[in-house]
Structure formats: C-alpha cells, structure tokens
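Undergrad: sequence? don't have it. structure:
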C-alpha cells in the first residue's frame, strides 16, 4: 500500500502533505514553487510509493469553481501524461486557509512565524489530506 499525497495548489507556490506508509497520519511535507511541482512529484514518486494524489478543489461560496481551477486542470492533464498510474482525487478546499491559519494560532506560534505563507500552504495541504482520509474511511 502506497502513501497518499495532497496538494494545495497555488499560483505561486503549492503546499504538499503526505501520509505515512500505513496511511494513518497526515503530515505536512513541504512547499514548492508551483512551476516546479510536476518535477517534485515525479522525483518523490520515484523514491516513495504514492498511490493517490489528492488535489484541493477551490470553490466559491455558491459552489462555483475558483479562477485557479483552470490552472489546476492544465496541471492535472500534464500530470496524467507524466504519471498515468497515479490516481487523482479531488477534495473541496473551501475554508482550508482559514482553518490552517487558526491551527497555527492554536499551536502557539508567534505572529512572525504565522505570517510564513509557505507554512500556511503546507498546513492547508495537510487539512486537505486529512479531509480526504476522513471521507475515505
């Protein structure tokens, strides 16, 4: 059984989270520039077994797709050509940034560290991954 990876796709950078091999714990992995995302996933999948990629699905309040959805669709098309065996799942990511921000506040991080957008994206990806794991159980 391979790991599950989740991404919080962004215009500039993308947060990435991963499960342990037993798929019990979701943990933040890193944040990468979005232009380097496909290469990062390719390299990671070459050294670790990853079965599922969970991609946040950004929607507006009235269930309409967000503007970045077009970019995500292009990325997923490229990903499918590069790694066709990788299953892709989508999870509604509404409010994950707010939840991630609150999680950082609740963790006791100082204000300066909470402003780190890379950390926020990584925590958002972890929330997306945990949401998928909760649904899949």
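TA: Arrived safely, thanks for sending. What you see is a predicted model, and the numbers here were worked out from it, not measured in a lab.
Undergrad: rest of the way, CA atoms for contacts and neighbours
TA: OK.
Undergrad: name the helices or strands packed onto the biggest helix by length in the chain?
TA: Criterion DSSP state H: the longest helix present in the chain is helix 117-136. Counting contacts by 3 or more C-alpha pairs under 8 Å, 6 or more residues apart in numbering; DSSP states H and E, helix 117-136 is packed against strand 3-8, strand 13-19, strand 26-33, strand 50-57, strand 87-92, helix 96-106.
Undergrad: Which other helices and strands does the helix or strand just after the longest one contact?
TA: Put plainly, it is helix 96-106. Scanning forward in sequence from helix 96-106 by DSSP states H and E, the next helix or strand is helix 111-114. Where contact means 3+ C-alpha pairs under 8 Å, 6+ apart, helix 111-114 is packed against helix 96-106.
Undergrad: then this one, side by side with the first:
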C-alpha cells in the first residue's frame, strides 16, 4: 500500500512525516530547508510510493488564514505542478507546534534539545499525520 506524507511547510524549515506501508503509524521523516522541499520530494517519490500528501493549512484562532498562508499557498501550487498525480489534502495545523513542544517536554528532552526548531517541525508534521490517520480510522 502506498504511504501518506504530511508536510509542515514553513518559511525557513519544512518538517516531513510519513506513514508506514499499512498507513497505520505516523513517523517523523526529516526536517529540510524549505527551499529544497520540491527537490527532496522528487528524490523521495522515486524511492517510495506515495498516494497522498497532507499539507498544513495555517489559520488564526478565528479561522482566518494566518500571515504565512500566501507562502504555503505558493508551495501548494508548486507541488501540484511538480507532482500532478499525487493528491494533496490541506489540514488545519493550528496548535501543532505547541503540541510538538509539549511532546518534547513529556518525552523528557533536555532544554537544549527542546530548542531544536527542526525537531519541533518534524514532530508537528507527525502530529498532523497521526491526527489524520486517527480520524480516518473512525
């Protein structure tokens, strides 16, 4: 079965998470510089079968798009052009970074480890993906 990928796209860094082949468990894959995302994904898609990509949709508390929304919309457009055969689904990413940071605390990571913003982005993508999988199972 093909995998599902979640992308937490940011101005500087992009966190990426992926399912196992049975689409049951989400795991962090990596964090990359955002300007390399399309090239990284081209390489990844040659090695792994992917059926769907979830891309975080940044919203404010009132549901309106956040300031970073235009940057992510451009990435979605670039992704769709580069990979027309892969389905894109947008998912609300509110609170994922806060949840990722709390996960790091709960996991017992040191203060220095919790300052690793790349790890926060990867965990945020994993939370997006695991939440999607949990909703899909219901």
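TA: Done, it's in. Quick caveat: nothing in here was measured; it's all calculated off a predicted structure.
Undergrad: And the TM-score between them?
TA: Once superposed, chain against chain, the TM-score is 0.97 (TM-score structural alignment, normalised by the length of structure 1); 137 aligned residues with a C-alpha RMSD of 0.8 Å.
Undergrad: picking up where we left off before, check which residues of the longest helix of structure 1 are buried.
TA: Using 16 or more other C-alpha atoms under 10 Å as the test for burial, helix 117-136 of structure 1 gives 118-133.
Undergrad: now swap in stretch 14-26 of structure 2 and tell me
TA: 14, 15, 16, 17, 18, 19, 23, 26.
Undergrad: Among those residues, which pair sits farthest apart?
TA: Comparing all pairs in the buried residues of stretch 14-26 of structure 2 by C-alpha to C-alpha, the longest separation belongs to 14 and 23, at 21.4 Å.
Undergrad: which residue in structure 1 lines up with residue 47 of structure 2?
TA: Superposed on structure 1 with TM-score structural alignment, residue 47 of structure 2 falls opposite residue 47.
Undergrad: What degree of burial does its match show, as a neighbour count?
TA: Counted by other C-alpha atoms under 10 Å, the residues lying close to residue 47 of structure 1 total 8.
Undergrad: mind checking how far it is from residue 11 of structure 1?
TA: For residue 47 of structure 1, the distance to residue 11 of structure 1 equals 27 Å [C-alpha to C-alpha, to the nearest Å].
Undergrad: follow-up on the earlier one: can you list the buried residues of stretch 14-26 of structure 2 in JSON lines and add distance to residue 67 of structure 2?
TA: Below are these laid out as JSON lines (distance: C-alpha to C-alpha, whole Å):
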{"residue": "14", "distance to residue 67 of structure 2": "17"}
{"residue": "15", "distance to residue 67 of structure 2": "19"}
{"residue": "16", "distance to residue 67 of structure 2": "21"}
{"residue": "17", "distance to residue 67 of structure 2": "24"}
{"residue": "18", "distance to residue 67 of structure 2": "27"}
{"residue": "19", "distance to residue 67 of structure 2": "29"}
{"residue": "23", "distance to residue 67 of structure 2": "32"}
{"residue": "26", "distance to residue 67 of structure 2": "28"}
